[in-house]
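Trainee: Below are the sequence and a predicted model; questions follow.
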Amino acid sequence: MTKIKYNYSNLANLPTAYGSFKIQSFKDEKGNEHAILIKGDVENRADVPVRIHSECLTGDAFSSLKCDCNYQLNYALEYISMFGFGIIIYLRQEGRGIGFFNKINAYNLQDNGRNTIEANHDLGLNNDEREYSAAVEVLNKLNIQSVKLMTNNPLKIEYLKKYGINVIDRVSVISKKNTFNDQYLEVKKHQLSHML
């Protein structure tokens, strides 16, 4: 993994519907601005609940029913708040890393019968363009000894382990199906091997 230079903002308070967190922004050398939400004292700690969440403007901000991103983010906020400590690393890699513009074009293709993977391929893109080096950087910076990773994505677990993060447990984030995301969740389960 190439070492990327990061620039961190100061910590600030962030009161939420799920309780009080600390928030910090950090910028990588490409200019991407990510966020860290921290609950409680996490530095040098083991068994830390961690959610690595890739940006989803349509889900996170507009409460889209086409995906389960909003549900997963809110589940993580609630879980960490109830647990008393934990971290959410919010990465700016929209649409599984393809960007917002391409994501909306993929949505158009999905409106015409393609599934999420087929739509990406029609646009000349891979199934998933995301990577998690920024998350590894954050966890190392905080000297996190081990994590309880909140994910259904086995590739995310493999990536963290490959780069030395001690993933001791996985916390399932079981999403609710609806008529708009049913096919999306089936594709995640059967074609992307997500543990749903």
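Mentor: Everything's here; your move. For clarity, every value in this text was computed on a predicted model and none was experimentally measured.

Trainee: use CA for all of it now, contacts and neighbours both
Mentor: Noted.

Trainee: longest helix anywhere in this protein?
Mentor: Using DSSP state H, we find that the single longest helix of the chain is helix 69-83.

Trainee: need the next SSE after that helix, C-terminal direction.
Mentor: Next along the chain after helix 69-83, taking DSSP states H and E as the criterion, comes strand 86-91.

Trainee: So in the chain, which strand runs the longest?
Mentor: The longest strand of the chain (DSSP state E) is strand 19-27.

Trainee: For that strand, what is the distance to the chain centroid?
Mentor: Strand 19-27 has its average C-alpha position 15 Å from the chain's average C-alpha position, going by CA atoms, centre = their mean, to the nearest Å.

Trainee: got it, and stretch 78-96?
Mentor: The chain centroid and the centroid of stretch 78-96 are separated by 7 Å, computed with CA atoms, centre = their mean.

Trainee: now what about it, what contacts it?
Mentor: The contact list for stretch 78-96 (CA atoms under 8 Å, 6 or more residues apart in numbering) reads 18-19, 32-42, 48-57, 76-77, 99-100, 102-103, 127-130, 134-135.

Trainee: Second structure for comparison follows:
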Amino acid sequence: MTDTPAVRPHVTFEVETTVPTTHGTFRMRAYRDLDTGADHVAIVSGQPTDGALVRVHSECLTGEAFGSLKCECGPQLDAALDTIHNHGGVVIYLRGHEGRGIGLINKLRAYKLQEEGLDTLDANLALGLPADAREYVAAADILRDLGIESVRLLSNNPDKRNQLTAHGIEVAELVPLVVGVGTFNESYLDTKRDRMGHQLPDHLDTGYEAS
């Protein structure tokens, strides 16, 4: 009889603490990524179990810290934190995912190419980089550490669903998160929908500017 080989973990749990924020008070659990060295955070509200509402959110310095209107990342994070505070759940904040995984400097290089007429996907490709380099195995390991094997995923991105499923997390449904739409990111969101398969409306309401 051959023993089944142990599955190598991709993260290690480091510390949990309680943090009051403008969105409410959360438990924050920090993890070290054993593949990349990045530090990730699970922001937890209530006592989530299987079927919990979960947002897997990629770090975006330009959108979250600097208020860039080229994307909707800042408003998405705010909305996700408000939602889990009100209903319970988890936001997994993945660091090292800037610019869909290409890094801050390459993201700004891609912005420059977009000023010259390329869309967000072609700008990455013109730099010799993947359209989306993100991996979600760390998020799956974090969910398992929290005792969660199935989720309602707060996302418009089917690739997140597919990757979590491939890593053993059941995704019962994608819960839409359409916020932060404005005139500066309309083309960016159109590209997400038309070329990357994101589940967004055919006609985006640009009456709201992210702030």
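Mentor: Structure's in. What do you need? All figures in this text were calculated on a predicted structure; none of them were measured in a lab.

Trainee: Give me the angle between the longest helix of structure 1 and strand 86-91.
Mentor: Angle, helix 69-83 of structure 1 to strand 86-91, by axes from the mean of the first three to the mean of the last three CA atoms, to 10 degrees: 150 degrees.

Trainee: if we can go back for a sec, so which of the contacts of stretch 78-96 of structure 1 sit within helices?
Mentor: Among these, the members found in helices (DSSP H) are 76-77, 100, 102-103, 134-135.

Trainee: Make TSV from those and add neighbour count and distance to residue 119 of structure 1 to it.
Mentor: TSV is the format used below for these (neighbours: other CA atoms under 10 Å; distance: CA to CA, whole Å):
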residue	neighbour count	distance to residue 119 of structure 1
76	25	28
77	23	31
100	17	14
102	17	10
103	21	9
134	21	27
135	22	27
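
Trainee: how close does the spatially most central residue of structure 2 get to residue 122 of structure 2?
Mentor: The C-alpha lying nearest the average C-alpha coordinate of structure 2 belongs to residue 57 (CA atoms, centre = their mean; 2.2 Å). Distance of residue 57 of structure 2 to residue 122 of structure 2, computed by CA to CA, to the nearest Å: 23 Å.

Trainee: Now residue 150 of structure 1: closest residue in space, sequence neighbours ignored.
Mentor: residue 171 (4.5 Å; CA to CA, 6 or more residues apart in numbering).

Trainee: Isn't that neighbour up against residue 154?
Mentor: No: Residue 171 of structure 1 is not in contact with residue 154 according to CA atoms under 8 Å; the separation is 11.8 Å.

Trainee: From residue 65 of structure 1, how far off is the residue mapped onto residue 186 of structure 2 from structure 1?
Mentor: Under the alignment (TM-score structural alignment), residue 186 of structure 2 maps onto residue 182 of structure 1. Here the criterion is CA to CA. By it, residue 182 of structure 1 lies 10 Å from residue 65 of structure 1.

Trainee: So for those two, which residue has more residues nearby?
Mentor: Set residue 182 of structure 1 next to residue 65 and count neighbours by other CA atoms under 10 Å: residue 65 wins out with 18 against 15.

Trainee: sec struct for the more buried one, please.
Mentor: coil (DSSP: H, G, I helix; E, B strand; the rest coil).

Trainee: if I look at it, how far off is residue 35 of structure 1?
Mentor: 24 Å.

Trainee: so how many other residues sit close to the equivalent of residue 123 of structure 1 over in structure 2?
Mentor: Matched by TM-score structural alignment, residue 123 of structure 1 corresponds to residue 127 in structure 2. Residue 127 of structure 2 has 15 neighbours, counted by other CA under 10 Å.

Trainee: Hmm, residue 127 of structure 2 is touching residue 112, no?
Mentor: No: counting by CA under 8 Å, residue 112 is not a contact partner of residue 127 of structure 2; they are 11.0 Å apart.

Trainee: can you tell me how far residue 36 of structure 2 sits from residue 59 of structure 2?
Mentor: Residue 36 of structure 2 sits at a distance of 14 Å from residue 59 of structure 2 (criterion: CA to CA).
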